[in-house]
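J.: can't give you the sequence, but here's the structure:
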């Protein structure tokens, strides 16, 4: 839709020069990191308070203007693309750490605080926030997409780590959900409703999250394997044995080629597992010993472990940069990234079947994942302008999700739905879509909040 001049004037009266129609700003806010095409908003607003967010939403709701929330723009499923124009609300300037309650292991932050910013702020407290989706995403965006990541196998995803929220509804009404208490049986669980709603029900302006004590010892480990099945089966056994791994990441041969080239590493080109162990000295030593035994039983190379912080950071930086390593394998291409999550016992099977699909593709593809919780990704490096490549990637994605659901899994473990996965919602939820639409219409009757996302 075309944003009327009087609406821009009313927004400018609230925000002053913190509303922009500059083409470069508009373009910057037209897409995330994924493969889907740009969809620009008509204007970008930069509020600095909940009161301003409330005023902006009230104006947009009265005029029926679409609103798209923006954190850091690192989403992969078109979650931030402005499919119907309207206003993008960029929350990056609401970036204050409001409170840290060290005794209670929690903190309250504005939505624009990034995970790296928060952990830097916490450095002298002996605490940290563990949810790590890879990108330096905002806490508000991570809550909105129910983010997960490399530490989820031990610490859980955002759903498990958000205690309370402040949310502005489309009408401009401000509500608070949850509390700092670690459990509650008081009423509907509205916190869980908004966590993962991707800005389709309201806009998060404050997040209260759990914190954790920094481990006494942190060690990393790397081992390569003869086959993908060996590596993935080891992880399944480790989880079933209750070994408290902090992180365990799988990278196939293709991913190792890309990571070696991009991050200047010399890892053996073979299916590989990256590990991280947290705990006391005795606990970490015990975890390393148990994993070393499993590695040997599956024909893996000797587990190379280290507590050196530089070595550990180099390893995980390479893992976090894998998306850009894939892009570097084919200049001017995009990564068509997928996201599937199955029960841990089914992980080896679905990766095996998926890799059989990949034997015939003409483009570079990697398999990578947070395999400790059954979550993995394909990174298909395609030219979006070549229709046959895009169609083939879509076909592979469809078959992956069909298998995932047949095995009792979900179409998204952490990417969210955006509009890239909306077709899978009916596959997965069938009779529940109507109930979801009932909630959406009740809270957002004018359908202004991130329209076209999540629900088909």
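T.: Right, received. Where do you want to start? These numbers were taken from a predicted model, which means no experiment stands behind them.

J.: all contacts plus neighbour counts: C-alpha atoms, from now on.
T.: Fine.

J.: Which of the residues in stretch 118-134 are classified as buried?
T.: Neighbour-count burial for stretch 118-134 flags 118, 119, 122, 127, 128, 129, 130, 131, 132, 133, 134 (criterion: 16 or more other C-alpha atoms under 10 Å).

J.: try this one next to it:
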């Protein structure tokens, strides 16, 4: 495959659309204290974990119900003013930035678990519920929700970006785990997609269309998810390798052997050092696999024995086990905080993140060369990978005041994506396109596919008010 990517813009295009005073007055009358024009509140809703700096939205509406969302969108639609949904603010690709101005609709107060149907293994929640709060709410039922992006993200945001995390190798991503949605459309109408049934062949799959649409097709107000029984036995361990190549090749073999491993995470030596400092751990500072096994005691033991044998073939050292739930929590919390460990290692830095995913057989080809290029560049970085499903991240830690460092980091990202696409992979395994990856979407999907996406967007949002400027330009 011959891939020729055009260079990405280093800064997002900002073309604000005016917000008429009449709209602000109408919002004030409808929402009262739920509307904020305060600069500090607007700025809070105008930044995420990306490296972009964009003017904040013109106003923030704190929605407390689906009716609030519907009314806010209806008012904005009258004036053709953009609306941007806001959850936890933890996205990394500029998803929530107000590049065309407009109104931020914060759904954080819509944080209720509405119904737990333990007998059907489903739960219905509002979009502002976070993943940790959800698992706290359902733990007494003996069930859990496995999707766990690093941040304590909102369920609505996780749906919008089609998030995954460390458990995806066994339990899938949000794509596989969302059953039904309530959605406010660009006209302010509230529609319902999907059911609590395990499957359906009724018409177009609008649920899948909305999951991953990044707020550009509708604003989610209610979400029904799959739950899973807590595993009878859980074992977690770390295993060190002399080289990154050996750790990656061991992972490939584990997956190709069909081991139903629940988690298989990779950190290189540089990142382990950062994690140790940030989380006060003493992990061996070499290439490291963090693994977890779920199932019956006999099933888990069989998985462990198989993985230990594979690791030994590639020089894996003795497994270090996290024996208690507290030890496991500490280990996985440290892994989830690897991003912040990287940021802490260079105070004042900004992170330019990558998010490539490739077929498992090509993981070594994609990952190892990308790490070598980054090391040769001199740019500080961290590297983590959900390597069990071929997904890995480089985080380039740049001085935000250095155009040279930003340009170098963007070039490294460009080369990494070029490599992933040439190997049959994708420019984003879980973060989404947002602003940062728009330049790669056309090369990955082709002219016809992007034209179809634009046609869907135009049909559902003719005035382009739903999170405009994201995924592609109209």
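T.: Received, thanks. From a predicted model like this one, the values you see are computed outputs, not experimental measurements.

J.: Just give me the closest of the buried residues of stretch 118-134 of structure 1 to residue 290 of structure 1.
T.: Within the buried residues of stretch 118-134 of structure 1, proximity to residue 290 of structure 1 (C-alpha to C-alpha) peaks at residue 130, which comes in at 23.6 Å.

J.: Let me know the closest of the buried residues of stretch 118-134 of structure 1 to residue 182 of structure 1.
T.: Nearest to residue 182 of structure 1 among those is residue 129, at 16.0 Å by C-alpha to C-alpha.

J.: hey, which helix is longest across structure 1?
T.: As assigned by DSSP state H, the longest helix anywhere in structure 1 is helix 387-406.

J.: Any buried residues in stretch 79-95 of structure 2, and which?
T.: Of the residues in stretch 79-95 of structure 2, 80-95 count as buried by neighbour count, 16+ other C-alpha under 10 Å.

J.: let me redo that: stretch 395-415 of structure 1
T.: For stretch 395-415 of structure 1, by 16+ other C-alpha under 10 Å, it's 396-398, 400-405, 407, 409-415.

J.: what range in structure 1 matches stretch 451-471 of structure 2?
T.: Counting by TM-score structural alignment, stretch 451-471 of structure 2 lines up with residues 434-454 of structure 1.

J.: Same question for stretch 408-427 of structure 2.
T.: Aligning stretch 408-427 of structure 2 against structure 1 (TM-score structural alignment) gives residues 392-411.

J.: And the matching stretch, how far out from the chain middle?
T.: Relative to the chain's own centre, stretch 392-411 of structure 1 is displaced by 19 Å; criterion: C-alpha atoms, centre = their mean, to the nearest Å.

J.: for the counterpart of residue 215 of structure 2 in structure 1, what are its contacts?
T.: With TM-score structural alignment as the criterion, the equivalent of residue 215 of structure 2 in structure 1 is residue 199. Shown in contact with residue 199 of structure 1 (C-alpha atoms under 8 Å, 6 or more residues apart in numbering): 68, 69, 144, 449, 450.

J.: now swap in residue 125 of structure 1 and tell me
T.: Neighbours of residue 125 of structure 1 in contact, by C-alpha under 8 Å, 6+ apart: residue 102.

J.: Now do the strands in the stretch 51-200 of structure 2.
T.: Counting by DSSP state E, counting those that start in this stretch, the stretch 51-200 of structure 2 has strands at residues 59-62, 83-86, 103-106, 113-117, 122-125, 143-144, 178-184, 190-194.

J.: Of those, which stretch is the most buried?
T.: strand 83-86 (a mean of 30; mean count of other C-alpha atoms under 10 Å).

J.: against structure 1, where does it fall?
T.: The aligned range for strand 83-86 of structure 2 in structure 1 is 67-70, by TM-score structural alignment.

J.: mean shift of the matching stretch relative to structure 2?
T.: When structure 2 is superposed, stretch 67-70 of structure 1 averages 0.6 Å from its matched positions, counting by mean C-alpha distance after the TM-score superposition for structure 1.

J.: Same question for stretch 286-297 of structure 1.
T.: Compared with structure 2 after the fit, stretch 286-297 of structure 1 shows a mean deviation of 1.1 Å (mean C-alpha distance after the TM-score superposition for structure 1).

J.: Where in structure 2 does that stretch fall?
T.: Using TM-score structural alignment, the partner range for stretch 286-297 of structure 1 is residues 302-313.

J.: Centre of the chain to that stretch, how far?
T.: 30 Å.

J.: got a list of contacts for that stretch?
T.: Here stretch 302-313 of structure 2 makes contact (C-alpha under 8 Å, 6+ apart) with 247, 250, 253, 254, 259, 260, 261, 293, 317, 319.
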